[in-house]
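Trainee: Could you work out the structure for the sequence below:
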Amino acid sequence: MKIKDETLGMWLGVLGVSFFAVTLPMTRLATGTAAAPQLSPLFVTVGRAALAGVLSLVFLLATRSPVPQRHQWKPLGMATLGNCLGFPLLLGYALRVVTASHAAVITALLPLATAAIAAWVLHQRARFGFWVCAIMGSLLVVAFSMLRASQHGNGFGFEWADLLLVGAVIAASLGYVYGAQVTPSLGAERVICWVCVMALPVSLPATLALWPQQPVATSSWAGFVYVGVFSMWVGFFAWYRGLALGGALRVSQTQLLQPFLSILAAVPLLGEPLDLVTLAFAAAVVGTVVIGKKLSQPRAIARPATAGASL
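Mentor: As a prediction, this is how the structure comes out:
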């Protein structure tokens, strides 16, 4: 039974990562491009949060989930700002300018950024090698951005949208770290539900106020529904359940597939070409993530046999 649980956990992890990977092309489908805009990034941000919030409220009521305690509201609030509002808003505006494949390379830094912010927020001292990997991954992203800017005729500089993508990565990382602080006590599925419900007082009226008055393509509405239901809600259920069944250490490795799945999904959904340079940079960034994650924890310090447990 244990082997079956581990196998099921891995498949659920892959399913969750697949849902998250398609977020990039689906967000671009929803917002459109600068030349052919559809739904505004602000509407997509609050709308997807409102849709997930309503679903979360139904789930919490159906399962009779207890209300979080006072000390749990602050980390939940930080997770709401980072994951529910900051990340999708910055991502939406960026994807009006750059392709989903381009964004996949920048956001491939997310696991490494999460580990770095965890070390900072939790006052942990990571190994020197981890910071070397973090710098190398960042330099690869900078090189990719400058290469793409020069190819687009913008000279030796940056795509301004890349700054938005970096901001999105930081916002998501902060949200993940603060959400993880209350996951052991609340339960993983309930954390994402409470995060979405906390946003409802803002997201629901904002969605109604920003409802588009102009005609919107059916494909854009499909992208909007996807990011609200699957990216913001169902994906987390599959992901967290996979971590619980298969073990966080094993299942979390499936995250390494995410940038490649995003690039592949953008081909049929958006008609983006399969660019070997983009794939090569994605592979290089993922390589730094693999090494960096192994070095993200501080080296264990030997203690005398008589020393009692601390922390």
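Trainee: For the rest of this, base every contact and every neighbour count on C-alpha atoms.
Mentor: Will do.
Trainee: How about the longest helix belonging to the chain, which residues are buried there?
Mentor: Ranked by number of residues, the top helix in the chain under DSSP state H is helix 160-186. When burial is assessed from 16 or more other Cα atoms under 10 Å, helix 160-186 yields the following buried residues: 161-162, 164-180, 182-183, 186.
Trainee: ditto for stretch 206-221
Mentor: By neighbour count on 16+ other Cα under 10 Å, the buried set for stretch 206-221 is 206-207, 220-221.
Trainee: can you check stretch 268-279 too?
Mentor: For stretch 268-279, a neighbour-count test (16+ other Cα under 10 Å) marks 272, 278-279 as buried.
Trainee: hang on, the earlier thing: from the contact counts, what lies against the longest helix of the chain?
Mentor: Helix 160-186 sits against helix 70-79, helix 87-94, helix 100-107, helix 110-121, helix 188-209, with contacts defined as 3 or more Cα pairs under 8 Å, 6 or more residues apart in numbering; DSSP states H and E.
Trainee: what's the angle between the second one and helix 160-186?
Mentor: By that I understand helix 87-94. Going by axes from the mean of the first three to the mean of the last three Cα atoms, to 10 degrees, helix 87-94 is angled at 160 degrees with respect to helix 160-186.
Trainee: same thing with the longest one?
Mentor: Here helix 188-209 runs at an angle of 130 degrees relative to helix 160-186 (the same axes, to 10 degrees).
Trainee: One more, please, to line up against the first structure:
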Amino acid sequence: MRAQSSAIAPSRIAVDAPQQRSSSFGVVQAALGVTAFSLTFPATAWGLEGFGPWSLVAVRSVLAALIAGGCLLALRVPLPARAHWPGLAVVGAGVVVGFPLLTTLALQTSTTAHAAVVVGLLPLTTAALSALRMGNRPSRTFWTAALAGAAAVVAFTVQQSGGALTGADLYLFAALLVCAAGYTEGGRLARVMPGWQVIGWALVLCAPLGVIGSALALSYEPVHLTGHSVAGLLWVAAGSQFVGLVVWYRGMAVIGIPKASQLQLAQPLLTLVWSVLLLGEHLTVAAPLTAAAVLVCIAVTQRARG
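Mentor: Below is the predicted model of the structure:
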């Protein structure tokens, strides 16, 4: 019996090793998505220097759709099955249209630090919606760490914004809900089709709306092209709207929606770092303390069993 058990052990190790590598690669991909998303608010602030809010959102969706459509055509990807189109519509409504539009409108009057409150609450909301939509049941340890991380992020970002609520909060909380719905549905679809195709087809699906919106918005909102505005537009279109979502959905498909969503607890802090470097905002001494607390929470959620 001992000889038999010793012979089985190496085979188990051989099976577990690829799974561990796959899981680690999934975490890396999801983390790259979070990094891309963390630049969205500063890039949007740059874009608003030269574009109106409606023009910025519409043009970014058209540019992202052109990139996605070109990739789909070049690789001759067949149309998704009919059963997937409702889910793709949810992804498009939440991630392609809803979240960009609502946060851009909010950033007209809100600082990036205040808007980061939404991002701090997004992981918890995404995990909750995925539990309702897909029957996920994370452990109590997972939920405790998630709530602690969200509380730390909210406390920090509210303190950074002076603790006062603004009229932009309605936009931000609405953006939180629609984005969580888009992430949840996109993560579900990424289990049956490549993640880049999920966001690619969602962008193509929304392209007609983006073209019409661009034509209307550009005719009413003045455009003043600057280096910042062009760079901001290009990033939110290519980086945030396509490349970031590609690696994000691929990561979610590997490690699961709840665990991937908790990596976004680091996103508000990364956004604040970019805000200092790109927008000249100032951080308090609370930043490193909050960063340490969030990293601990992320480590716990990644190790907690679902």
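Trainee: one step back: please state the offset of the longest helix of the first structure from the chain centre?
Mentor: Distance, stretch centre to chain centre, for helix 160-186 of the first structure: 7 Å (Cα atoms, centre = their mean, to the nearest Å).
Trainee: Repeat that for stretch 139-146 of the second structure.
Mentor: Centre-to-centre, stretch 139-146 of the second structure and its host chain are 21 Å apart (Cα atoms, centre = their mean).
Trainee: Pull the residues that contact that stretch.
Mentor: For stretch 139-146 of the second structure, contacts defined as Cα atoms under 8 Å, 6 or more residues apart in numbering pick out 123-124, 262, 297-298, 300-301, 304-306.
Trainee: Any chance of the residues you listed in CSV with neighbour count as columns?
Mentor: Listed next are the contacts of stretch 139-146 of the second structure as CSV, based on neighbours: other Cα atoms under 10 Å:
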residue, neighbour count
123, 28
124, 22
262, 29
297, 24
298, 25
300, 19
301, 26
304, 16
305, 13
306, 16
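Trainee: For residue 222 of the second structure, state which of the residues you listed is nearest.
Mentor: Nearest to residue 222 of the second structure among these is residue 123, at 36.0 Å by Cα to Cα.
Trainee: Surely that closest one and residue 262 touch.
Mentor: Yes: the pair residue 123 of the second structure / residue 262 is scored as a contact, 5.1 Å apart, by Cα atoms under 8 Å.
Trainee: Give me the mean deviation of stretch 121-129 of the second structure from the first structure.
Mentor: Taken against the first structure, stretch 121-129 of the second structure registers an average deviation of 1.5 Å after superposition, with mean Cα distance after the TM-score superposition for the first structure.
Trainee: ditto for stretch 59-70 of the second structure
Mentor: Relative to the first structure, stretch 59-70 of the second structure is 1.2 Å off (mean Cα distance after the TM-score superposition for the first structure).
Trainee: Only the buried residues of that stretch, if you could.
Mentor: By 16+ other Cα under 10 Å, the buried positions in stretch 59-70 of the second structure come out as 59-69.
Trainee: what separates the aligned partner of residue 88 of the second structure in the first structure from residue 70 of the first structure, distance-wise?
Mentor: The alignment partner of residue 88 of the second structure in the first structure, by TM-score structural alignment, is residue 76. Separation of residue 76 of the first structure from residue 70 of the first structure (Cα to Cα, to the nearest Å): 10 Å.
Trainee: between those two, which one's more packed in?
Mentor: residue 76 (26 against 7; other Cα atoms under 10 Å).
Trainee: correct me, but that one touches residue 178?
Mentor: Yes: using Cα under 8 Å, residue 76 of the first structure is in contact with residue 178, at 6.9 Å.
Trainee: counterpart of stretch 53-71 of the second structure in the first structure, which residues?
Mentor: Using TM-score structural alignment, stretch 53-71 of the second structure pairs with 41-59 in the first structure.
Trainee: scratch that, stretch 195-213 of the second structure
Mentor: Matched against the first structure by TM-score structural alignment, stretch 195-213 of the second structure falls on residues 188-206.
Trainee: The matching stretch vs the second structure, average distance?
Mentor: Compared with the second structure after the fit, stretch 188-206 of the first structure shows a mean deviation of 0.7 Å (mean Cα distance after the TM-score superposition for the first structure).
Trainee: For that stretch, buried residues please.
Mentor: Within stretch 188-206 of the first structure, the residues scored as buried using 16+ other Cα under 10 Å are 188-200, 203-204, 206.
Trainee: Give me the most central residue, the second structure.
Mentor: With distances taken as Cα atoms, centre = their mean, residue 37 lies nearest the centre of the second structure, 5.5 Å away.
Trainee: chain center to the match of stretch 53-71 of the second structure, what's the gap?
Mentor: Distance, centroid of stretch 41-59 of the first structure to centroid of chain: 16 Å (Cα atoms, centre = their mean).
Trainee: again with stretch 251-258 of the second structure
Mentor: 13 Å.
Trainee: neighbouring contacts of that stretch?
Mentor: For stretch 251-258 of the second structure, contacts defined as Cα under 8 Å, 6+ apart pick out 22-23, 25-30, 123, 126-127, 130, 138, 184, 187-188, 190-191, 195, 259-261.
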